[in-house]
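**Student:** Structure for this input, please:
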Amino acid sequence: MASSKISLKGKSKSTKGSKDRSTTKALKEWSTWGLKKAKVITHYGFIPLVIIIGMNSEPKPQLYQLLSPV
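**Tutor:** Prediction:
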C-alpha cells in the first residue's frame, strides 16, 4: 500500500512540473507580446502626449508655437 502512494505522488509531481513549464512558457510569451505592444504605443504616442500636455499648460500656447523649433 505504501508503494502505491509513492507512485501516485510521483505521477502528480511530474504532471505538475509540466503544468509549471507550460504556464511559465505562456507567461513569457504574454509578457513578450505585452512589451512589444507597449514599445509601439510609446513610440507613436509620445509626441502627441507632449503636444496635449503643452496645450493644456499655462500660458496656453498656439499649436504652431509648440511645433516650432525656436
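**Student:** hey, let's count contacts and neighbours off CA atoms from now on
**Tutor:** Noted.
**Student:** count of neighbours near residue 66?
**Tutor:** 15 (other C-alpha atoms under 10 Å).
**Student:** in what helix or strand does it lie?
**Tutor:** Residue 66 is part of helix 63-67, with elements assigned from DSSP states H and E.
**Student:** same deal with residue 14?
**Tutor:** Using DSSP H and E, residue 14 falls within helix 2-55.
**Student:** please give me the structure for this one as well, since I'd like to look at both together:
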Amino acid sequence: MASKVSLKAGRGKSVKKSAAADEDGSTVAVAARFVKEWSTWTMKKAKVITHYGFIPLVILIGMNSEPKPSLSQLLSPV
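**Tutor:** As a prediction, the model looks like this:
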C-alpha cells in the first residue's frame, strides 16, 4: 500500500485579509510594524553600546572614586 505524500504550500503563518479588513486596519498595521522595527533597531544599538561601553564606564567610575587611583593602578590585576 503506497502512502500519499502531500506538500502544502505555505507552511508558515499565512494571513489572508479581505479588502474591508485591509482598509480598516492599515494604519494600525503600519503603526505596529513601525514600533516593531523601531524597537528592534533600538535594542540592536543598545546591545552594541553596552558591549563596547561597559569597561570604559567601569574605568571612568573607578577614576572618579576616592582615593583617586592612577590609570595603571586601576588596570593592574593586583
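**Student:** how big's the offset between the helix holding residue 66 of structure 1 and structure 2?
**Tutor:** With the two structures superposed, helix 63-67 of structure 1 lies on average 0.7 Å from its match in structure 2, counting by mean C-alpha distance after the TM-score superposition for structure 1.
**Student:** Structure 2: matching residues for that helix?
**Tutor:** The aligned range for helix 63-67 of structure 1 in structure 2 is 71-75, by TM-score structural alignment.
**Student:** contacts for that stretch?
**Tutor:** Outside stretch 71-75 of structure 2, the residues that touch it by C-alpha atoms under 8 Å, 6 or more residues apart in numbering are 59, 62, 63.
**Student:** just the buried members of those residues?
**Tutor:** Among these, those scoring as buried are 62, 63 (criterion: 16 or more other C-alpha atoms under 10 Å).
**Student:** Distance to residue 48 of structure 2 added to the contacts of stretch 71-75 of structure 2, as JSON lines?
**Tutor:** Shown next, in JSON lines, are the contacts of stretch 71-75 of structure 2 (distance: C-alpha to C-alpha, whole Å):
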{"residue": "59", "distance to residue 48 of structure 2": "18"}
{"residue": "62", "distance to residue 48 of structure 2": "22"}
{"residue": "63", "distance to residue 48 of structure 2": "24"}
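**Student:** Relative to residue 39 of structure 2, which of the contacts of stretch 71-75 of structure 2 is nearest.
**Tutor:** residue 59 (29.7 Å; C-alpha to C-alpha).
**Student:** In structure 1, what sits opposite the closest one in the alignment?
**Tutor:** By TM-score structural alignment, residue 59 of structure 2 lines up with residue 51.
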